[in-house]
Every structure is written in C-alpha cells, then in structure tokens.
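Visitor: quick one, fold the following:
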Amino acid sequence: MHGEYKVPGGKLVAADLELNEAGDTIAAAVISGDFFLEPAEAIGAVNGALVGVPVATKARDLAALVAEAFGDATLVGFTADAVATAVRRALGHATGWEHHTFEVIHDEPREPHLQMALDEVIARAVGDGERGPTLRIWEWERNAVVIGSFQSLRNEVDAEGARKHDITVTRRVSGGGAMFIQPGNTITYSLYLPASLVDGLSFERSYAFLDDWVIGALRELGIDATYVPLNDIASPAGKIAGAAQKRYASGAVLHHVTMAYDIDADAMLEVLRIGREKLSDKGTKSANKRVDPLRSQTGMAREQIVEAFLAYFAGRYATTQGTVRPHELERASGLVDTKFASEAWIGLVP
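Guide: Take a look at the predicted model:
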C-alpha cells in the first residue's frame, strides 16, 4: 500500500506499508522522500513505531506517535503531520488531488446573500455525496462587505459609510476577517471538497495545502506569491488575498478565497472600521498598504487573470465543466429568505 503527500513549499513524503493477514494493523512500514533528517537513524525509529499500529488509528493519534518516534531529530521540509498524512493515504483514509475529478463552475453575477447561501448549499451537497469536488469562480452583482461568522457587525462596518457607497452587508459561514467587495475589482472562488483531501492536516496546514495551486498560478503570471500563515496570500508588494474555511460534520470542507484585483482604498476605509490594533502586527500604519491589487502587479485585465487561474487549475488537476444546478439554486434562494438576508443572521454578533 502506497501513499504520498507533498508538503506545500516543502518536500515529498511517501509511505509504503504492508498489513497483517487480518488487514487490521500495519505489519511493515517504510517512510521515504526527498526531505532532510538529522540524525538519519530517526527514520528507522519511525518505521518501527508504525509496526503494529491499527489501520483505524485517527490522524491526530498517528501524528503524535510519529512525532514521539522522531524525538529530538531535526526535520527539514516535512513534519510528523506530513508522515501521518502519507500513511493515511496509503491506508485509503486520506485522498490526494489526483484521486478526484473537479467540477469547475465559472458562475454568473449573483447578489451577496445568495452567494453566501450557495456556498452553504454546494458544500453540503459535496458532504452528502450529491456532487463531487467543485471549484466555483464567483461574479458579484453589487458592492458588498462580507464579514466573518464571529465578527461584530458594528465593530467591523461603518453603517454611514456603507450607505454612502451602496454596500450590502452580509455574513458568511466561515470565520476570518471582513472582505470589501466591488464588482470587477475582486476575484473570489470557493473549493467544495471531501474531508478526505485534508485528512490529518490541521486548519493551518490545510490552508497552505489548498492554496498551493493558486500560488502556482500567480507565479506563472510573474507574481512572487507566497502563503503567509494563517490564511493570507501575499507578495513583496503586499497582501493579495485572504482565505477562510469551514468544515462540516457531513465530511465536507468549504474553502474560499477573495483576492483584490483593484481596490478603491478610500471607500474601503470609509466602510470598514480597520483599527490600529488589527494593523499593529502587520508592520504597516495604513490599511491601503496591506492590500496590493493584482492589476498593478500584472497589468492584465481581470478576465485574463481569471482565465489564467482556470487554465492552471485544469492543467494541474482533472476537471470537467459544471454549473450551479437548478435545485441547488432553489435551496440557496430559500436560505436567503430564512437565514442569510435576515437581520438575525447578519447581526448574529451585534
């Protein structure tokens, strides 16, 4: 049984396993890869520690066992979590990108509350097995501010500024910070995935793992893009994008990213209450220096960048063209009325 895991920005870890006759425990294990490890003998300790481990061992327990076996060894380019993920993939509990065909949707413009509802509906459809893994590129019908599920409405949004700039305020199901949206100036996408794709990965590591493809796409466009923990994509010129994520009990993962193509920084500062405390750990005194639009770094039209993203994704993974299905749109429209457009939801944290 063979499994592999490529650490984002790091090295490849492979696990080759043999099971006992009953098929319920690991009888032999060999961990290999292009990583660095000192002392080298520590890999033998890990291989030995995996023998006798039940195949049903949970990812976190497997990672803890591997970490204990490594002891004080120095790991470069990989982690104990990466080894655990490779082992889980060998056992068939975890999957890689190559195990899936992704439905790709370049959606039509939709109003903000409906966008939030569609994220919920499509993610649940993946968790319920009604559709496979999906990438959806959004288009926005109007100006919006999208606040995180745990953010205070009054602390994040200046009501007068929102009225002045004709902003629709909505709340998403994931955590993270507020996003200032202007149609044509923003690139937003969502990944709807089975939990097996991030099996064994912490939230922080899964962000890097799921954003790795778009960082590759940005680099092909000439941008020196990097992942910045916990959930940002940036270049030397500034922040490019922010990601957020929600995991559902049904086994689905929703991972969505908003990028600034262009931005009206003055309007953003009038609408969002971006305080000194939030900026104090970012090394800047000005909010409009934190977000550097893609237009200034590429000189490309927004449509060209979106097409480049789609082409890169299709070149890296197996894809098929898709659409939002009529029954999904019907469900989402119902959720707009009962949840996402309601004062109770938007003001969930006053």
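
Visitor: please make it C-alpha for all contacts and neighbour counts, starting now.
Guide: Will do.

Visitor: quick one: contacts for Phe340?
Guide: Applying Cα atoms under 8 Å, 6 or more residues apart in numbering, we find Phe340 in contact with His113, Leu114, Met116, Ala117, Thr170, Arg171, Ile346.

Visitor: and those residues as a markdown table, adding neighbour count?
Guide: A markdown table is the format used below for these (neighbours: other Cα atoms under 10 Å):
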| residue | neighbour count |
| --- | --- |
| His113 | 25 |
| Leu114 | 20 |
| Met116 | 23 |
| Ala117 | 25 |
| Thr170 | 25 |
| Arg171 | 25 |
| Ile346 | 21 |
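
Visitor: tell me the one of the residues you listed nearest Ile181?
Guide: Distance to Ile181, by Cα to Cα, is smallest for Thr170 among the contacts of Phe340, at 10.9 Å.

Visitor: what distance do you get for the closest one to Phe309?
Guide: Counting by Cα to Cα, to the nearest Å, the separation of Thr170 from Phe309 is 26 Å.

Visitor: just Gly96 next, same as before
Guide: Taken as Cα to Cα, the span from Gly96 to Phe309 is 20 Å.

Visitor: okay, these two: which has more neighbours?
Guide: Phe309 (21 against 17; other Cα atoms under 10 Å).

Visitor: could you also give me the structure for this second sequence? I'd like to compare it with the first:
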Amino acid sequence: MKAHHFEIKVAGGKLVVADVEEDGKVVTSATISGDFFLEPESAYDAINRSLTGASITEDTDSLEARVTRELAGLEGVNLHGFSPRDVAVATRRALLDARDLTDYTWTIIHSPVLPSPVNVALDQYLLGEVRSGARGPLLRFWEWEDRAVVFGSYQSFRNEIDPDGLERHGIVPVRRMSGGGAMFMEGGNCVTYSMYLPEDIVRGLSYAESYAYLDSWVLAGLKSLGVNAWYVPINDITSDGGKIGGAAQKRVPGAVLHHTTMSYDIDADKMAEVLRIGKVKLADKGLRSAKKRVDPLRRQTGVPREQVIDALIASFTSRYPSVTGELSADDIAAGERLVEEKFGTREWTHRVP
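Guide: Sure, this is the predicted structure:
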C-alpha cells in the first residue's frame, strides 16, 4: 500500500485534506478531513466511501462525479465551505503527489530597470534554471522604461501589430515564449510579474484551475488596496471596475512559467495606433469606455504603482515561505544573449507573419 496526502484551502472557504491509500491500481481507503461544515453526519462517510475503489488514474471530473452521485442518495445534504469539486481536486492532487505553493521556499526578485526584450528573454532563462534544479521557485517583478509590444508566441505579427504605429512611437515588438494576447507596455503603465515553478505545484489542476490557484495571492493583495477582484476563466483578472489584466503560461517538462500583466495607466490612444486588435476594441466599446478599461489599478487603488507592487509582495510573503533575491550580472548577461540569439531576431519576431 502507498499513502498520499494533500491539503487545499478553498478560495473563500475552508480547508480540505485528503489522505488516500492505494495498491497501485485502485484507492483502497480515503479519508477527507478539514474545518468545513457538513450535514447530515452520514454524508461524511458517504464522501469517503465514494472515493474507495476509484482507479488511481481517474481524473478530477470522474472523482467529482463519484462524490456527487454518492451524496445524491442522501436527503438534506448541505456542504458549507467546500464542494464535491474541492474533494476531487484534493484527492487527485494527493494521488499525483502534487506539491503546494507553501511546500517550497520562494525567492522574490524585484528586477532592476531592463529593456523589455531582456525581461522577455529572462523568462526563458529563469524557467530553464528552475527546470534544471539550479534554482528553486522564483517570483520576479519586471521594471522597464522603454516602449514595447509584448505579444503571444502564436499571434500573427501582421494581424496584431501596426508597423506604422511602432515606428511613429518608437516601440519595440517582442514575441514572448508563452501564448495569449498582446500587451502595450510603456515604463510605469503596467504591473508585470513572472513565476517560475516546478511542475508538481500545478499537478492535478486543469489549466483554468492552475491560473486561479497561482494568482490567488494577487487577489488578496488587491483586496488590501480596496479592490474587489476575481478570476474569470481561463486567464483574466477583473473587478467591480472592469478588467484589470490577464495571465499566460508556458509549460515545459518539469517546470512552468506563469506570468501576469495588469494595467496601471495605459495611454489608450497610443495603444490603438499600435495594436490592430486595440482598434477593434476601441471601435466596439468607444474611446471613453476603453480608457476606463485600461487604467484600473491607478483609478481603483488611488496609489502609486510602486505601492501596488509592495502590496502584492506583502500578500505573497504573508502566505508562502519567501526570501528576497536579485538578478546577478550573469543572469542579465544570459538574458542579453538570448535577445541576440532569439528574442531580438526577425526570425523569431515574425515567425507567425
């Protein structure tokens, strides 16, 4: 028999703990515990019973269905602070020997001011460092003073970016290694961070679940600034005052890059001259509406960008074991080499013409 253990804290809810034993084929015993509330008492045994006999390869959806079916046979069932889905996630993560964000000591880096292409290139370099085991998980906040459009790995340069706008405003186009959409970035107009983590931290989570899980500390940090924010699947952060930003991921064997950009105070007129997609959105929403949608952090918090970053770092360090670090000269040099070899080349920038 092999034993497995995993704990999850339900967003806005309670702790759910899964202790599971299996024989290499099926779950032989399961005990779900936590500080949740459950009625009637018989429902507790039903949950544990539902998981016993499950194949160790069953996915989260299948495990959730097992729990739901078993509870459906009882009258007056009420789950407070958790759901069958939470039980299934905890069980699946246990069986996969997943790790939690709290199981590692993180290094937090607030980068010096760097050219945007170097910031993009560092994502590939630092992901490789974590993947190889040379470093533990990292959280890095970007700083830059130039003007750039950072766009997704699979976006068409021709369809997404206006070359005349680039030239007019002196903007550098940079294709990143992750998918997702384009972001217009001037110094100080966004808050951008990257997380580099071992794959076992997201093991057993769907893509949508992993995005929300990895950014939960961000929502708490924004709340400390008076912003009621939440996740909209798959990768958007929004609030009572409108969309704040979006995340993207790149997964390689053994490691994950997760990075998020949130709008602080973006020049909507300039953005519309640079991003073709920006023109479509502006035409659809109207310029006045668009301006409201691209300056949420400045408008909703009323504090300087630096204070927003400080609040986010404070939220992260209050939840997860963390130390402060910095980029070395060798790290920056590695990023600069990757710009020369890849991220600054026409071949990479226009790989999807």
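
Visitor: quick check: TM-score for this pair?
Guide: Scored against TM-score structural alignment, normalised by the length of the first structure, the superposed chains reach a TM-score of 0.87; 341 aligned residues with a Cα RMSD of 2.8 Å.

Visitor: out of the contacts of Phe340 of the first structure, which ones does the second structure keep as well?
Guide: Retained in the second structure (both residues aligned by TM-score structural alignment, their matches' Cα atoms under 8 Å) from these: His113, Met116, Ala117, Thr170, Arg171, Ile346.

Visitor: distance of the counterpart of the last one in the second structure from Val89 of the second structure?
Guide: Just to be clear, that refers to Ile346 of the first structure. Using TM-score structural alignment, the partner of Ile346 of the first structure in the second structure is Thr349. Applying Cα to Cα, the value for Thr349 of the second structure to Val89 of the second structure is 39 Å.

Visitor: and Thr102 of the second structure, by the same measure?
Guide: 17 Å.

Visitor: looking at those two, which is more packed in?
Guide: Neighbours per residue (other Cα under 10 Å) separate Thr102 of the second structure from Val89, with Val89 holding more: 26 against 12.

Visitor: with the first structure overlaid, how far apart is the host helix or strand of the more buried one on average?
Guide: Here Val89 of the second structure sits within helix 84-95, counting by DSSP states H and E. The superposed helix 84-95 of the second structure is, by mean Cα distance after the TM-score superposition for the first structure, a mean 4.0 Å from where its aligned residues fall in the first structure.

Visitor: name the helices or strands packed onto that helix?
Guide: If you count contacts as 3 or more Cα pairs under 8 Å, 6 or more residues apart in numbering; DSSP states H and E, helix 84-95 of the second structure packs onto strand 2-9, strand 15-22, helix 60-72.

Visitor: residue contacts, the residue nearest to the spatial centre of the first structure?
Guide: When Cα atoms, centre = their mean is applied to the first structure, the residue found nearest the centroid is His255 (4.0 Å). Applying Cα under 8 Å, 6+ apart to His255 of the first structure gives the contacts Ser190, Leu191, Tyr192, Leu210, Ala243, Ala244, Gln245, Lys246.

Visitor: what about 7 Å?
Guide: Ser190, Leu191, Tyr192, Ala244, Gln245, Lys246 (Cα atoms under 7 Å, 6 or more residues apart in numbering).

Visitor: in a strand, it, correct?
Guide: Yes: with DSSP: H, G, I helix; E, B strand; the rest coil as the criterion, His255 of the first structure is part of a strand.

Visitor: what is the burial count for the residue nearest to Thr284 of the first structure when sequence neighbours are not counted?
Guide: Among residues not flanking Thr284 of the first structure along the chain, Arg290 sits closest, at 7.2 Å (Cα to Cα, 6 or more residues apart in numbering). For Arg290 of the first structure, the neighbour count with other Cα under 10 Å is 17.

Visitor: identify the residue of the second structure aligned to Arg290 of the first structure.
Guide: Going residue by residue (TM-score structural alignment), Arg290 of the first structure aligns to Arg293.

Visitor: cool, and Leu135 of the first structure?
Guide: Aligned partner of Leu135 of the first structure by TM-score structural alignment: Leu139.

Visitor: its match: which element?
Guide: Assigned by DSSP H and E, Leu139 of the second structure falls within strand 138-141.

Visitor: what do you get for Ile26 of the first structure?
Guide: Assigned by DSSP H and E, Ile26 of the first structure falls in strand 26-33.

Visitor: what helices or strands is the next helix or strand after that strand leaning on?
Guide: Using DSSP H and E, the helix or strand that follows strand 26-33 of the first structure in sequence is strand 36-38. Applying 3 or more Cα pairs under 7 Å, 6 or more residues apart in numbering; DSSP states H and E, one finds that strand 36-38 of the first structure makes contact with strand 74-76.

Visitor: how about the corresponding residue of the first structure for Gly241 of the second structure: what's its closest non-neighbour residue?
Guide: Taking TM-score structural alignment, Gly241 of the second structure has Ala237 as its aligned residue in the first structure. The spatially closest residue to Ala237 of the first structure, leaving aside those adjacent along the chain, is Asp292, at 6.4 Å (Cα to Cα, 6+ apart).

Visitor: what segments of the stretch 51-200 of the second structure are helices?
Guide: Listed in chain order, the helices found in the stretch 51-200 of the second structure under DSSP state H, counting those that start in this stretch are 60-72, 84-95, 116-132, 157-160, 163-169.

Visitor: and what of the stretch 201-350 of the first structure?
Guide: So, for the stretch 201-350 of the first structure - with DSSP H, counting those that start in this stretch - the helices run 203-220, 265-271, 276-280, 294-298, 302-316, 326-335, 343-346.

Visitor: now for those, which one comes closest to Val121 of the first structure?
Guide: Between the helices of the stretch 201-350 of the first structure, helix 326-335 lies closest to Val121 of the first structure; by Cα to Cα that is 6.1 Å.

Visitor: next, the buried residues of that closest one.
Guide: Glu328, Leu329, Ala332, Ser333, Leu335 (16 or more other Cα atoms under 10 Å).

Visitor: go on, stretch 57-66 of the second structure?
Guide: Under 16+ other Cα under 10 Å, the buried positions of stretch 57-66 of the second structure are Asp59, Thr60, Ser62, Leu63, Glu64, Arg66.
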